[in-house]
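K.L.:
model this:
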Amino acid sequence: MPEFDAKRTRSDFLARIWRAVSKEPVLAILVVALVVLQIAHPRPLVSLPGLVDWQTVLTLAGLLILTKAIELSGFLMWAAHRLVHHIHGERTLALLLVALAAGLSTVLTNDVALFAVVPLALSLNKLAPLPIKRLVIVIALSVNAGSILTPLGNPQNLFLWQTGGVGFGAFVWAMLPLCAALMALLGIVTFAMFQAKPLDLSGDVEAHRVDRVLCGVSVLAFAAFVALADAHHAGPALAVLALVFLSWHREVVFEIDWLLLLIFVLMFIVLRSAAALPSIHAGIAQIGIDTPTRAYAAGALLSQAISNVPAAIVLAEFSKDWRALAFGVSVGGFGFAIGSLANLIAVRLSGEKGMWKPFHLVSIPFWIVAMVVGWALV
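P.N.:
Here you go, the predicted model:
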């Protein structure tokens, strides 16, 4: 009987773990893929951590802590509400939110920018009726376009920045032409999608308090952490950050998206394991991505199937042209919603039914034009 109870306990424990994992489709797919890979081409378990680019993961963890601190300080909501009270039309509001989302995404990552701007758009929709579906769509496109500019904008940039061994300023300078061109294109699209309709926001009288100490410390720490990560000292910098916030504002550490870090670790393990398979290696090698245009096209197209972060991880095994890959996976964030996790987050945050069709009616044509623009610039 004790042996039976032990087996039952283990079975119940594994069942609970699987129920938790299955609620996150991306995580579930990665876990299943890892199991299949280990069965088909087993690797020693102790070798799996060696597949992870820990410098990238540690940098991402530090940025998640700092962006959460800035978010919890209340500064983003205070600044956003101050801004929108200076506008008087629907089109102006849309252009402002697109610019705000793009600007935030350059330093706070595209996901964090969405969590700041989409809820703001939803709250404004309660004060004055807005075409919220269209608004969420252009906000999603804007964080993908804006985040192209810096290594901090999205995980694939962060990964390529770390593996490419290029300085922060050099990375920004290289990505500036593509970011500027796509933001100009998005500005035209936004202008055409919204009318110059009067907007009444007089009902927004809610006060938004800011923890100035938390905000100020977080901003200074942000600059210091980026400098240390650029010098490849993300590990010690993260340790200091974690200790400071655990002893001061522990909710900052507890509330970050730990699942995102786990997914990122599993992506490295699964995709690098898959890329090492002889059949996969031979297939990509046969295509040949040894020129900038081919690396660019591979990134833009593969992202449509497996999202731009995993596409960057896979293709980095076959090309060292970080700029061409960054251009490709950046453009790959448009098109199908799966192209970028930010698209999925935006649609989910909107809470609107029937979002997929209008999203793709805008995002796919935008991706096609962006492909041409990126091809000309790469």
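K.L.:
C-alpha from now on. contacts and neighbour counts both.
P.N.:
Noted.
K.L.:
buried ones in stretch 307-327?
P.N.:
For stretch 307-327, burial by neighbour count (16 or more other Cα atoms under 10 Å) applies to 307-316, 318-327.
K.L.:
so which of the residues you listed are in helices?
P.N.:
308-315, 322-327 (DSSP state H).
K.L.:
which one of these sits closest to residue 339?
P.N.:
Distance to residue 339 across these (Cα to Cα) is lowest for residue 308, with 5.6 Å.
K.L.:
my read: the closest one touches residue 332, true?
P.N.:
Yes - the criterion here is Cα atoms under 8 Å, and residue 308 meets it with residue 332 at 6.0 Å.
K.L.:
so what sits against both of the two?
P.N.:
Listed as contacting both residue 308 and residue 332 by Cα atoms under 8 Å, 6 or more residues apart in numbering are 299-300, 302, 339-340.
K.L.:
got those as a markdown table, with neighbour count, secondary structure and distance to residue 229 columns?
P.N.:
Conversion of those to a markdown table gives the following (neighbours: other Cα atoms under 10 Å; DSSP: H, G, I helix; E, B strand; the rest coil; distance: Cα to Cα, whole Å):
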| residue | neighbour count | secondary structure | distance to residue 229 |
| --- | --- | --- | --- |
| 299 | 31 | helix | 25 |
| 300 | 31 | helix | 27 |
| 302 | 20 | helix | 29 |
| 339 | 27 | helix | 27 |
| 340 | 29 | coil | 24 |
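K.L.:
after the helix ranked longest in the chain, next one along is what?
P.N.:
Identified as the longest helix of the chain according to DSSP H is helix 168-193. Past helix 168-193, further along toward the C-terminus, the next helix or strand under DSSP states H and E is helix 212-230.
K.L.:
ok, and for that following helix, which residues are buried?
P.N.:
Residues 214-215, 218-219, 221-222, 225-230 are the ones in helix 212-230 that count as buried (16+ other Cα under 10 Å).
K.L.:
going by distance to residue 35, which of those wins?
P.N.:
residue 229 (32.9 Å).
K.L.:
give the buried residues for the longest helix of the chain.
P.N.:
Quick answer for helix 168-193 (16+ other Cα under 10 Å): 168, 171-172, 174-175, 177-179, 181-183, 185-187, 190.
K.L.:
run this one through as well so I can compare:
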Amino acid sequence: MAANVQSIKSMMKNESLLIIAAVLALVSMFFASSDVVYSEHVDLKVIVLLFCLMACVAGLNESGVFQSLFSKLTAKTVSVRKLSLMLILVCFFSSMVITNDITLITFVPLTMMFLKCIGSRRVIFIIVMETIAANLGSIVTPMGNPHNIFLYSYYDMSLETFLSTIIPFAVFSFILIVITVLLLKDYKIDASITYTDKRPDKLKTAKYVILFIISILAVINVIDYVVCLLLVLIVLLLTDRSVFRKVDYSLLLTFVFFFIFSANIGSIEEINHYIVQTIEGRELATSILLSQVISNVPTAVMLAPFTSNGIGLLVGTNLGGLGTPIASLASLISYRLYTTLRRNEKIDYLKTFFVLNISFLLILIVFATIIM
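P.N.:
All right, here's what the predicted structure looks like:
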């Protein structure tokens, strides 16, 4: 009995966003218009593309290719400033391709293992900066994070429109990250310490790289997403069924529940009118603020049906990933990974997290106000 209670508590803690989304969807059904057709509001394309991308990245992770690249990049680094910059920029650029969540799940444990070996005094700073870098790097591509995939599809954006909007923020963020790291006091580290390098499985790597490219082509509408799904399913079923267990199904379900919730709210004329009036012309500020409370992924899904300003929502939800630990699911991942191993450093971690995140957020809000 006690074990079951503990298991339920653990599930509620780990899947709190999913539970909230499910409750909101269920409760809102009682107030929604009777003519709501949920199949028209659940964006199947987004769900399918998220599944395909997560499966491909999980397969690449299992192949060992990320670990191998990581060790090679950091093998000859002899200064703590140079090492910090290398680790942080690995997360910045990786997140553009493999998403911010997967980047941190992959590289934060490797970073902690590596820094434990060399006795770095700046572990918290580096982990927090890796988190910021992953969140800001992921804004660059439509497949960099879940809300980008959703907004890119929902507003039927062209790749040119997407990139022309986001690139200035990405370049400015990169400069901010580099300057922040260069302000660190530098000292030498023991270059004789080596990191164990394990050769990646070349066949598995090639297989998932090809599937990943196909998934990207589906994201940018070069090939049909159904074809992409069929190819991914066939390859997994025939060669690597274990990858099915690595997919984050709770995230997919969270999307479904928020689609339903948004449809229900949108069907209530009074609420629909109020939300439209409230966020009209304030998409940037509204999405940043709401992201601090419910995170940027559900913010994008909830607000999209009520505004035609996809650009404002795109920028707002991406900048809104900074701030509180809740603002981005990726930030919670880093926090959990770090505090699981260092439980007595939770307060120190959160202090550093808030100082750096709020500083970056405020600077980027000013930048957004100037260029938009």
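K.L.:
now the residue positioned nearest the centre of structure 2, nearest residue through space, not along the chain?
P.N.:
Closest to where the C-alpha atoms of structure 2 average out (Cα atoms, centre = their mean) is residue 100, at 3.7 Å. Of all residues not flanking residue 100 of structure 2 in the chain, residue 134 sits nearest, at 4.9 Å (Cα to Cα, 6 or more residues apart in numbering).
K.L.:
what helix or strand is that neighbour on?
P.N.:
Short version, using DSSP H and E: residue 134 of structure 2 is in helix 123-137.
K.L.:
and that helix, how far from structure 1 on average?
P.N.:
Here helix 123-137 of structure 2, set against structure 1 after superposition, deviates by a mean of 0.7 Å using mean Cα distance after the TM-score superposition for structure 1.
K.L.:
okay, that helix sits on what stretch of structure 1?
P.N.:
The alignment of helix 123-137 of structure 2 onto structure 1 (TM-score structural alignment) spans residues 132-146.
K.L.:
who's in contact with residue 80 of structure 1?
P.N.:
residue 120 are the contacts of residue 80 of structure 1 under Cα under 8 Å, 6+ apart.
K.L.:
and the counterpart of it in structure 2, how far is that from residue 198 of structure 2?
P.N.:
Per TM-score structural alignment, the equivalent position to residue 80 of structure 1 in structure 2 is residue 70. Residue 70 of structure 2 sits 11 Å away from residue 198 of structure 2, taking Cα to Cα, to the nearest Å as the criterion.
K.L.:
could you do residue 181 of structure 2 as well?
P.N.:
Using Cα to Cα, residue 181 of structure 2 is found at 29 Å from residue 198 of structure 2.
K.L.:
what's the answer for residue 262 of structure 2, then?
P.N.:
From residue 262 of structure 2 over to residue 198 of structure 2 (counting by Cα to Cα), the distance is 46 Å.
K.L.:
mind checking which of these two has more residues around it?
P.N.:
Using other Cα atoms under 10 Å, the more surrounded residue of residue 262 of structure 2 and residue 198 is residue 262, with 24 against 12.
K.L.:
distance of the residue nearest to the more buried one when sequence neighbours are not counted relative to residue 95 of structure 2?
P.N.:
Counting by Cα to Cα, 6+ apart, residue 262 of structure 2 lies nearest to residue 302, which is 5.3 Å off, once chain neighbours are set aside. Going from residue 302 of structure 2 to residue 95 of structure 2 by Cα to Cα gives 24 Å.
K.L.:
what about the helices in the stretch 1-150 of structure 1?
P.N.:
2-22, 25-40, 54-72, 75-84, 90-108, 110-127, 132-146 (DSSP state H, counting those that start in this stretch).
K.L.:
coming back round to it: just give me the match in structure 1 for the residue nearest to residue 262 of structure 2.
P.N.:
Checking TM-score structural alignment: residue 302 of structure 2 goes with residue 314.
K.L.:
can you check residue 83 of structure 2 too?
P.N.:
Using TM-score structural alignment, residue 83 of structure 2 lines up with residue 93 in structure 1.
K.L.:
name the nearest residue to that match, sequence neighbours excluded.
P.N.:
Closest to residue 93 of structure 1 by Cα to Cα, 6+ apart is residue 87, at 6.4 Å.
K.L.:
and if you look at residue 89 of structure 2?
P.N.:
Computed as Cα to Cα, 6+ apart, the closest residue to residue 89 of structure 2 that is not its neighbour in sequence is residue 133, at 6.9 Å.
K.L.:
neighbours around that neighbour, how many?
P.N.:
Count around residue 133 of structure 2 with other Cα under 10 Å applied: 26.
K.L.:
now it: how far from residue 8 of structure 2?
P.N.:
33 Å.
K.L.:
ok, now residue 372 of structure 2?
P.N.:
Residue 372 of structure 2 sits 46 Å away from residue 8 of structure 2, taking Cα to Cα as the criterion.
K.L.:
swap in residue 73 of structure 2?
P.N.:
Distance, residue 73 of structure 2 to residue 8 of structure 2, using Cα to Cα: 41 Å.
K.L.:
just residue 291 of structure 2 next, same as before
P.N.:
27 Å.
K.L.:
of those two, who's got more company?
P.N.:
Remark: of residue 291 of structure 2 and residue 8, residue 291 carries more neighbours, 27 against 12, as counted by other Cα under 10 Å.
K.L.:
name the element the more buried one belongs to?
P.N.:
Counting by DSSP H and E, the element that carries residue 291 of structure 2 is helix 283-294.
K.L.:
give me the mean deviation of that helix from structure 1.
P.N.:
Overall, helix 283-294 of structure 2 averages 1.9 Å from its counterpart (mean Cα distance after the TM-score superposition for structure 1).
K.L.:
can you pull the contacts of residue 21 of structure 2?
P.N.:
Shown in contact with residue 21 of structure 2 (Cα under 8 Å, 6+ apart): 254, 257-258, 261.
K.L.:
so what corresponds to residue 303 of structure 1 in structure 2?
P.N.:
Match for residue 303 of structure 1 (TM-score structural alignment): residue 291.
K.L.:
for residue 253 of structure 1, that is, sorry about that
P.N.:
Counting by TM-score structural alignment, residue 253 of structure 1 lines up with residue 244 in structure 2.
K.L.:
show me what contacts its match?
P.N.:
Applying Cα under 8 Å, 6+ apart, the residues contacting residue 244 of structure 2 are 55, 236.
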